[in-house]
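J.: A predicted structure for the sequence below; I have some questions about it.
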Amino acid sequence: MSASPDFETLDEWIAWLEQAHPVHQIELGLARIQSVANKLGLDKLSAPVITVAGTNGKGTVVAAVESLAIEHGLSVASYTSPHLLKFNERIKFDGQPVSDQMLVEAFKYIAKYQGDVPLTYFEFTTLVAFWLFKSQPLELIVLEVGLGGRMDAVNIIDPDVAVITSIGLDHVAWLGDTLEKVAHEKAGIMRARRPAIIADPQTTELLLPEAEIRNANSCLAQKDYHYTETGQCWSFETKVKGQNLSFNGLANNDLLVTNLAGALEAFVLLYSTKISEKAVANAFHKLQFPGRFQYLSKEPAIIVDVAHNPDSAKVLNSKLQQLKGRGVDKVSAICGMLKDKDIASCLSQCTEVDNWYCIDLPGPRGAKGEELLAKLPEFARTDAKSYHFLVDAFDEYWQHQQQNEALVVFGSFVTVSLMLESWLELQNKLATRKQNEA
């Protein structure tokens, strides 16, 4: 066995990880990670676990459960992917990203003891998360599936509650080219005699047979628990262990209520005896989720969204439609996407976008702006342009920006990351221009 590396900084460890286990090389399967986890005692965690799968909305559920736990005074950890700005965002304790120091210690441990087992990037980082979770006294752990469910690395852990959000076609090379095949993969996180929340009523027909095959205790949205949405608020009702619970006037913060309600049901199933109406209200009022219809600026309205497949693009478009209903006259979009996504279908969903700025994304998976232009619907190509760099597209937008115009930057986690990285510089430009205009 070759000697394991012994770097002292997180940047060095990340560089090693990306070189030794390229993030874009995906090999689904549990045998590799299971063998290392068994050897290190990481195949079981010491707190109740909620595992979340689905095509879209997983991150919303994780963030909502996290917020609920924090407001109820519970120590909570979460594992998500990908990150937007820093790797640390993937592993959080009580909503805060883990420190560089803790990550370095965990990286050293897993690298030292993985032996000759060739772990993928995601398998390695999953074991890093589990080792860190074992080092802290926790009352709840929330795991987000990276890809699929059945053969995803986090699925070596038996969840106390499984939550499945939407089902759509994405990652077809790994998950299959029909909704039934995708549903089968996502349903792999369900466990016998344990709750399996089917959070999107539109997926019930796909997922209920899977729950029955696995003998899971299915929990159906709008049947076993109910929610209603009114403008920017929503209400929730459920019955757990003979106890009727209802919450009204909860904030949705421009997030999908199907996902928020699924998160609340999962939390209630585990902690019905500790539930507090005030804490629930506070949890949703304070809920912030970077990258999901996130406002960087209100005046002018500048929004980022990681929508990167047809279903999430459709949701984004409905939110843009609501914006126009609230007084926005025009919507411009800076869009960058990855080559392996269904670009044409995504762009065709965004009928509320009036003006397109298509950008190149870096790396081997990044599509060129020109490719996006060619796949825009015919009616949308009139004034559409392509740019090599996001900052150039933003400059062009700002020069022609009109009153009551909103900008949405979307298409990929990579696109949103680029915008967030550039935002401070762009803010300074905006401030300078406003001063000059005044």
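T.: Yep, it's here.
J.: from here on, contacts and neighbour counts on C-alpha atoms
T.: Noted.
J.: Now for the spatially closest residue to Ala221 that is not a sequence neighbour: which residues touch it?
T.: Closest residue to Ala221 apart from its sequence neighbours, by Cα to Cα, 6 or more residues apart in numbering: Ala199 at 5.3 Å. By Cα atoms under 8 Å, 6 or more residues apart in numbering, the contact list for Ala199 reads Val163, Ile164, Thr165, Ser166, Leu220, Ala221, Thr258, Asn259, Ala261, Gly262.
J.: Okay, and which of the residues you listed map to strands?
T.: Counting by DSSP state E, the part of those found in strands is Val163, Ile164, Leu220.
J.: List the buried residues for stretch 82-100?
T.: Applying a neighbour-count criterion of 16 or more other Cα atoms under 10 Å, one finds Leu84, Phe87, Asn88, Glu89, Arg90, Ile91, Lys92, Phe93, Asp94, Gly95, Pro97, Val98 buried in stretch 82-100.
J.: The closest residue to the first one other than its chain neighbours: neighbouring residues, count only.
T.: In space, Leu84 comes closest to Ser417 once its chain neighbours are excluded; the distance is 5.0 Å by Cα to Cα, 6+ apart. A count of neighbours around Ser417, defined by other Cα atoms under 10 Å, yields 19.
J.: what secondary structure does Ser417 sit in?
T.: helix (DSSP: H, G, I helix; E, B strand; the rest coil).
J.: still on that earlier bit, pick out the most distant pair among the buried residues of stretch 82-100.
T.: Maximum pairwise distance in these, criterion Cα to Cα, is 18.6 Å, between Leu84 and Asp94.
J.: check contacts around Thr165.
T.: With contact set as Cα under 8 Å, 6+ apart, Thr165 has these partners: 52-58, 198-200, 258-259, 262.
J.: here's the one I want to compare it with:
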Amino acid sequence: MDYQQCAEHLAGLYALAPAERVARRRNLPGLLDALGRPQDGLRGAMVIGTNGKGSTAAFAVSALSAAGERIGSMPSPHLQEPRERIRVDGRPIGRDAYAAAYREVLAVIGEHGLPVGAGAMCAAVAAAHFRQAGVTRVVAEASIGGRGAAVRFLDLDVKVVTGVGLDHAGVLGDTLGRIAAAKASAVRDGEHLVLGRLDPQAQAGVGEVLAERSGLTCWQVDREIRYADRPDGALDVSTPLGEHRALPCPLPGVHQHHNLALGLATAAALADRGHADLPSDRLLRPALAATRWPGRLELLTDARLDGWRGRVLLDGATNPQGVATVMPEIERLATAAPGAARGADTRAGADAPSTAVVFAAMRDKDVPEMLAPLPAPWPLVLTRTGSPDAAEPDALRTRLPAARRDRVHTAPDTASALRRAAELVGPGGLIVVFGSLRLVGESRTALGLAPA
């Protein structure tokens, strides 16, 4: 199998019925055993939460890399290509390396009769690659929940809960407390837990789980972990292992200050367990400044699509809490000077909107709440991604309040939706893309961007 065939095989696993996915998840421990337990050589952190997981993990990788560690990471989901899920020092591995690890796992599955679902396959392939590449320090992002996440079986003994919101209620529970408990249940006796800022209900849910555990070390934002903004936009962060001054936060949005503090605390927790060293601030500052996380308030100032040139803002907000968090930054960018691409034709009609939104979501999302913060004048282009769980554009439209449907358009796929939005805003306008990380990935591909 070459890389493309591996990607197609993985896509088939994602298309499995939910019940089949759950049944196959039980085979992951046996598959890892049959592979020779590649997870035994790994030490690191599992990052869990409703929002902020990817950014927190990216900051943790930057901090650990600054200390000279060779760090593997496992984001979830990928945006454009499956190999994005396996990174070394923040960069996706090559296609050949991915295919080699995938073939190794697939051969063992066939030999031992241990079929798995997509999440388990991703975890097994990553573990196999890290063993082959000699990577022993890992930051892994959970997909949904905690107790059911495939990366839980990699036995990483630092757990991080970034935050809890109402999302995936049909799987995790219909209250913040239940969702928080489902996420925290990944924590085992004797481990180190790093907690973000939590709603009181979520805090209570986590507390119920932790009361059943023993020998834990627990650090939380606003208690053992603190951070403060400086007038120049930098941060001061303190953890039980020390204080760090004037740290840069290159990712846009004030919510990223919380994620940077959590990422640094994650690195400190690994150091506290003896799994890593912490760098000096002299090394830490440039490493953090170089942190990038595509698809999260990612502004393309000179985007091009066919003959259109303008700005595109991509964000992976996939639930009401996430949208509410990033909306102030989206509105700030929308009202800032357009900064149209050099030589762009600015002859758009006087009544053309300067901003339009492209939106897609999974069927189980609270679409009305996700779209409620949008300014009423912004036209909305509803579409669907290639995900088997994606909602149809017409179904999304019917879920909107009647008053919001006047400026709504539909398109059958992501590329068509971007073209329609470009027509609406005209040259130099702004297209905002959010609602689904799959949508963000498909948009990056349609705009000619390579995986990052």
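T.: The structure has been received and is ready for your questions. Only a predicted model underlies this, so the values are computations on that prediction, with no experimental measurement involved.
J.: returning to that earlier point: out of the buried residues of stretch 82-100 of structure 1, which are inside helices?
T.: When DSSP state H is applied, these are split such that none fall in helices.
J.: Inside strands: which ones of those?
T.: Per DSSP E, the subset of these in strands is Ile91, Lys92, Phe93, Pro97.
J.: Quick one: residues contacting the second one.
T.: Put plainly, it is Lys92 of structure 1. So Lys92 of structure 1 contacts Ala77, Ser78, Tyr79, Val98 (Cα under 8 Å, 6+ apart).
J.: Throw those into TSV and include distance to Asn155 of structure 1, thanks.
T.: Shown next, in TSV, are the contacts of Lys92 of structure 1 (distance: Cα to Cα, whole Å):
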residue	distance to Asn155 of structure 1
Ala77	17
Ser78	15
Tyr79	13
Val98	22
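J.: which position in structure 2 aligns with the residue nearest to Leu84 of structure 1?
T.: Using TM-score structural alignment, the partner of Ser417 of structure 1 in structure 2 is Gly441.
J.: Wait, its match touches Pro77, no?
T.: No - applying Cα atoms under 8 Å, one finds Gly441 of structure 2 not in contact with Pro77, separated by 9.9 Å.
J.: where do the strands sit along the stretch 51-200 of structure 1?
T.: 76-79, 91-93, 96-97, 140-144, 161-164, 195-198 (DSSP state E, counting those that start in this stretch).
J.: Distance to Tyr271 of structure 1 for these - can I get that in JSON lines?
T.: Output for these, formatted as JSON lines (distance: least, Cα to Cα, whole Å):
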{"stretch": "strand 76-79", "distance to Tyr271 of structure 1": "13"}
{"stretch": "strand 91-93", "distance to Tyr271 of structure 1": "19"}
{"stretch": "strand 96-97", "distance to Tyr271 of structure 1": "22"}
{"stretch": "strand 140-144", "distance to Tyr271 of structure 1": "10"}
{"stretch": "strand 161-164", "distance to Tyr271 of structure 1": "12"}
{"stretch": "strand 195-198", "distance to Tyr271 of structure 1": "13"}
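J.: quick revisit: between the contacts of Lys92 of structure 1, which has the most around it?
T.: Within the contacts of Lys92 of structure 1, most neighbours by other Cα under 10 Å means Ala77, with 29 neighbours.
J.: what's the helix or strand for Arg304 of structure 2?
T.: strand 298-305 (DSSP states H and E).
J.: tell me the angle of the next helix or strand along the chain from that strand relative to strand 298-305?
T.: Note on strand 298-305 of structure 2: by DSSP H and E, the next helix or strand toward the C-terminus is strand 308-314. Per axes from the mean of the first three to the mean of the last three Cα atoms, to 10 degrees, the angle that strand 308-314 of structure 2 makes with strand 298-305 is 150 degrees.
J.: of the ones in strands among the contacts of Ala199 of structure 1, buried ones?
T.: Buried among those by 16+ other Cα under 10 Å: Val163, Ile164, Leu220.
J.: quick check, nearest of these to Asn309 of structure 1?
T.: Ile164 (17.3 Å).
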